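K.L.:
One predicted model, sequence on top.
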Amino acid sequence: MFGRQYVWVTVGILALIFLAAFEALAVTTVMPIISAALDGDSLYALAFSGPLAVGVVGMVAAGNWSDRSGPVPVVLTAVVLFVVGLVIAGTAASMPALIVGRLVHGLGGGALSVSLYVVVARVYPQRMHPAIFGAFAGAWVVPSLIGPFIAGLVAEYTSWRWVFLGVVVLVLAAMGMLRPGLASIAAAERERPVGVREPWRLSRTLWSLGAAAAVLCASMAAQLPGALLWVGTGAAFVLAGVALRPLLPAGTLSGRRGLPVVMTIRGLVSGAFLSTEVYLPALLTGEYRLSPVLAGLALSCAGITWALASWLQGRYATVLSDAGSMLLGSVLLLIAVAASAATSALGLPPAVAIAGWAVAGAGMGTLVPRQSGRVLRLSAPEQQGFNSSALLIADSIGAALALAATAVVFVAFAPLGGTATYTASFTLSALLAVGGLLLVGRVGHDAPPAAAA
């Protein structure tokens, strides 16, 4: 990956992923502080599910645009949106304003994630894909070590605003490193015959807007009174399912064997993981009175084990089949979510949840790189953008809908007080992990990819 032919593309991509990882971990760590400062407890879940929802629009548009014109203009546009969103969030004077910034940031982040997948497909030979996707997760190592810790320090001793604003300059520097690689990709794209370019598919963008709107409505449904809470949530989930059908491979919603079930599992495990990770720092700071720095330790542990497991997937890709990797990862994730639920329900020491979340990172690091590589192997070149965006849509929508569901659970169990709301939320997350585990048998047992050189 770091030979002369690939070095600048590799460094630039990993730098952008590094910063995206830092931002995600930092915001998750300090969001309880931001929510308290801006009186935004009622919008806490929306601050996470909103960016994921609008990110779907960015993913769909980026997939179509990348298949038609190559990934270069998509990367540039996505970075602009990413930076603008950071600035809006960092200067927000209210929780709604911060969410607007998060939405713009999410739109750019969704487009960026898909376009970087297509950059990988255009630049690296297939035999290197397990290694490069392992390196993607490896780029989370340093942010995992320092991101939550630094974010906690910044929030405690300066201002949470610098968690957003401090990243802006670094993103621009990363683009400077990626520029030579993008120039070479653009030159190659100009040589592609016009006849093989994909047409614009605006209908898919409209469906993505519908899916995003449905997820946002589901996220806001927790604020409805009485029976409207359940009616609104159910209606939003149904609309989300309808809008998602054209955006995913046929059979994804039913878990059909082959490529579709890989997407299904991705949505379930992402929902289980993020819906637990978002509320774990709130449990540790609110119920156990840990500082944000110590609460961030759970995220650090998970990020480290995620990166380590991903590196092992790239280095020893022939040891486990795709199905074996997904089975192992799903089991580890379920164990970790169960540890969080047990900590909340039984009043166990917070170290149990923190250690358990390190297991969750190992599970996701075992799952995600193998799923990404499998999707690219099963995709024709002209479908790489669509299927890459579909995988990330399943990831984002699965997580966003899980967060919307946990927001409803919080409202329903709030009268019980104490840790009951966290226990109920983590239980729901565990059920999602069980769903992913039960579907692994439909992945199939194709031969694992060749070992990375």
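P.N.:
It's in. Numbers count the residues shown, from 1 in each chain.

K.L.:
use CA for all of it now, contacts and neighbours both
P.N.:
Fine.

K.L.:
quick one, strands of the chain?
P.N.:
For the chain, strands defined by DSSP state E do not occur.

K.L.:
now the helices for the stretch 1-150 of the chain?
P.N.:
Taking DSSP state H, counting those that start in this stretch as the criterion, the stretch 1-150 of the chain contains helices spanning 7-37, 46-69, 72-90, 95-123, 129-138, 141-157.

K.L.:
Comparison target, given below:
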Amino acid sequence: MDSDIRPPGILRGPYALTTVGAWSLVFLAAFESLAVTTIMPIVTADLDGRGLYALAFSSTLAAGVVGMVGFGSWADRRGPAVPLLVSVGTFALGLIVAGTATSMPVFVAGRFLQGLGAGGETVALYVLVAMVYPSALHIKIFGAFASAWVLPSMVGPFAAGLVADALSWHWVFLGVVALVGVSTALMLPSLKGRDRADPVRATSADARRVIEAAVVAVSVVALSSLGEIEPVIAWLLVPVAVVVIGVALRHLVPAGTYRMRAGLPATVAFCGIAGGVFFGTEVYLPLLLHDRYGLPTWLSGITLTAGAIAWALASAVQGRLGDRLDPGTAIRAGAALLAGGALTELVTVVLHLPPAVAAVGWFAAGAGMGTLYPRISTLVLALSAPGEEGFNTAAKSITDAVGASASLAVAGLLFALFPFIGPFTLTSLLGVAAVLVASGRVGTPSRR
């Protein structure tokens, strides 16, 4: 019977090379974002650039937001082939500039190019997925992408440190360039003929969105830096930054996102809430285990690794289940796991529970994210009209970044007033909000 016929897997038939190439590109972008954290003390010491330490990270974040919007609009107008090749080339150029840098400003410029290329690469890959893979395989490929983001958290820091010690920090960047080239070559057959037959010319609205993305990026960086100034001034600047981001963001997300209108708007907004819960909790968990429980740094790190493993496992499970599990059910289950994980950290602090409880809670939170993210990516494509995949995918990624940054900024200010209880209360409340939104607002194709 036709209902028994299943499409070939993402590693079989015409999809194998595309899957390996796309997965590798996502993995390499994620590896670089984590590897830099490990080697930055060495880089800044070698280049005498400790004063630009934070800028080396924030410039990449800001450029990524601009890349998502600019390349996303380009992919919608023309198709994914050329935007993907240009974004990958920009990422590779950033690796070369950073890897050969002899001064900190040049290194920061390389990091900016890496962020610009990685942001555009992500969106262009999503548009390519929409054109190459049948909808039944979307959950599988997005599950694979999720594992490509999580796996570097387990091997990236160690590998980067090993390369830096054995060779030089320069090779953490230069050594990846060849791998990027090989990964791109694997995808070339699938890029042929993917340009749209009637490409649309860029308009003033496209230019305006890029400018607004730059405003959002700068505001997010400023919001993330509020913890470095006087608390009173910081609390006064939080609503200002939020208003600026809200005004600039309104044309970068689907209409109705702020009202969380059921369907695509609520799905995009939900991604930002989920990111705020997870990343706002994650940064304080190692500090809690170290300061309150006296655990060594390596043991605190194992707790975070457990969450990453849970994320990867849950993503793999979603890929295996595919469309046999209703997306709404999966998202509600993921939201419940994520909220439960955040609440567990809060209860652990309030009741002074053993650190093992916090570890279990974080494993649940990681499983929640692994359940959510492949489903959200699949839903965004399923709910996108032809020619809107790049815009909507960029919107999802931007709200994720904005939600995480806003949560981190407010959590930092709350930590100064109420250590650990303040941040975990915030993320627990966001977790409850995520459950409520997931219960009926997050859309599925059948509800549109």
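P.N.:
Received, thanks. Here the structure is a predicted model, which is why all the values come from computation and not from measurement.

K.L.:
Tell me how the two chains score on TM-score.
P.N.:
Scored by TM-score structural alignment, normalised by the length of the second structure, the superposition of the two chains gives a TM-score of 0.83; 435 aligned residues with a C-alpha RMSD of 3.6 Å.

K.L.:
just to revisit the earlier point, between the helices of the stretch 1-150 of the first structure, which one is closest to residue 447 of the first structure.
P.N.:
Closest of the helices of the stretch 1-150 of the first structure to residue 447 of the first structure is helix 129-138, at 13.9 Å (criterion: C-alpha to C-alpha).

K.L.:
what range in the second structure matches the closest one?
P.N.:
Mapping helix 129-138 of the first structure onto the second structure (TM-score structural alignment) gives residues 138-147.

K.L.:
returning to what we had before: of the helices of the stretch 1-150 of the first structure, which approaches residue 431 of the first structure most closely?
P.N.:
helix 46-69 (19.1 Å).

K.L.:
Which strands and helices lie in contact with that closest one?
P.N.:
Counting contacts by 3 or more C-alpha pairs under 8 Å, 6 or more residues apart in numbering; DSSP states H and E, helix 46-69 of the first structure packs against helix 72-90, helix 95-123, helix 202-220, helix 384-413.

K.L.:
Show me the one of the helices of the stretch 1-150 of the first structure that comes nearest residue 170 of the first structure.
P.N.:
For residue 170 of the first structure, the closest of the helices of the stretch 1-150 of the first structure is helix 7-37, at 7.5 Å, according to C-alpha to C-alpha.

K.L.:
Mind listing what's buried along the closest one?
P.N.:
8-23, 25-35 (16 or more other C-alpha atoms under 10 Å).

K.L.:
can you check stretch 345-353 of the second structure too?
P.N.:
Buried positions in stretch 345-353 of the second structure, judged by neighbour count with 16+ other C-alpha under 10 Å: 345-349.

K.L.:
circling back to that earlier point, average offset between the match of helix 129-138 of the first structure and the first structure?
P.N.:
Taken over the aligned residues, the distance from stretch 138-147 of the second structure to the first structure averages 1.4 Å (mean C-alpha distance after the TM-score superposition for the first structure).

K.L.:
What lies in contact with that stretch?
P.N.:
Outside stretch 138-147 of the second structure, the residues that touch it by C-alpha atoms under 8 Å, 6 or more residues apart in numbering are 10, 19, 23, 26-27, 129-130, 311-312, 315-316, 318-320, 322-323, 370, 373-375, 377-378.

K.L.:
could you redo the last one with a cut-off of 7 Å?
P.N.:
With contacts defined as C-alpha atoms under 7 Å, 6 or more residues apart in numbering, stretch 138-147 of the second structure is touched by 10, 23, 26, 312, 315-316, 318-320, 322, 374-375, 377-378.

K.L.:
Mark which of these are buried, thanks.
P.N.:
Buried, going by 16+ other C-alpha under 10 Å: 10, 23, 26, 312, 315-316, 318-319, 322, 374-375, 377-378, out of the contacts of stretch 138-147 of the second structure.

K.L.:
Please convert those residues to JSON lines, extending it with distance to residue 49 of the second structure.
P.N.:
Output for these, formatted as JSON lines (distance: C-alpha to C-alpha, whole Å):
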{"residue": "10", "distance to residue 49 of the second structure": "44"}
{"residue": "23", "distance to residue 49 of the second structure": "34"}
{"residue": "26", "distance to residue 49 of the second structure": "29"}
{"residue": "312", "distance to residue 49 of the second structure": "36"}
{"residue": "315", "distance to residue 49 of the second structure": "39"}
{"residue": "316", "distance to residue 49 of the second structure": "41"}
{"residue": "318", "distance to residue 49 of the second structure": "44"}
{"residue": "319", "distance to residue 49 of the second structure": "44"}
{"residue": "322", "distance to residue 49 of the second structure": "48"}
{"residue": "374", "distance to residue 49 of the second structure": "39"}
{"residue": "375", "distance to residue 49 of the second structure": "41"}
{"residue": "377", "distance to residue 49 of the second structure": "38"}
{"residue": "378", "distance to residue 49 of the second structure": "42"}
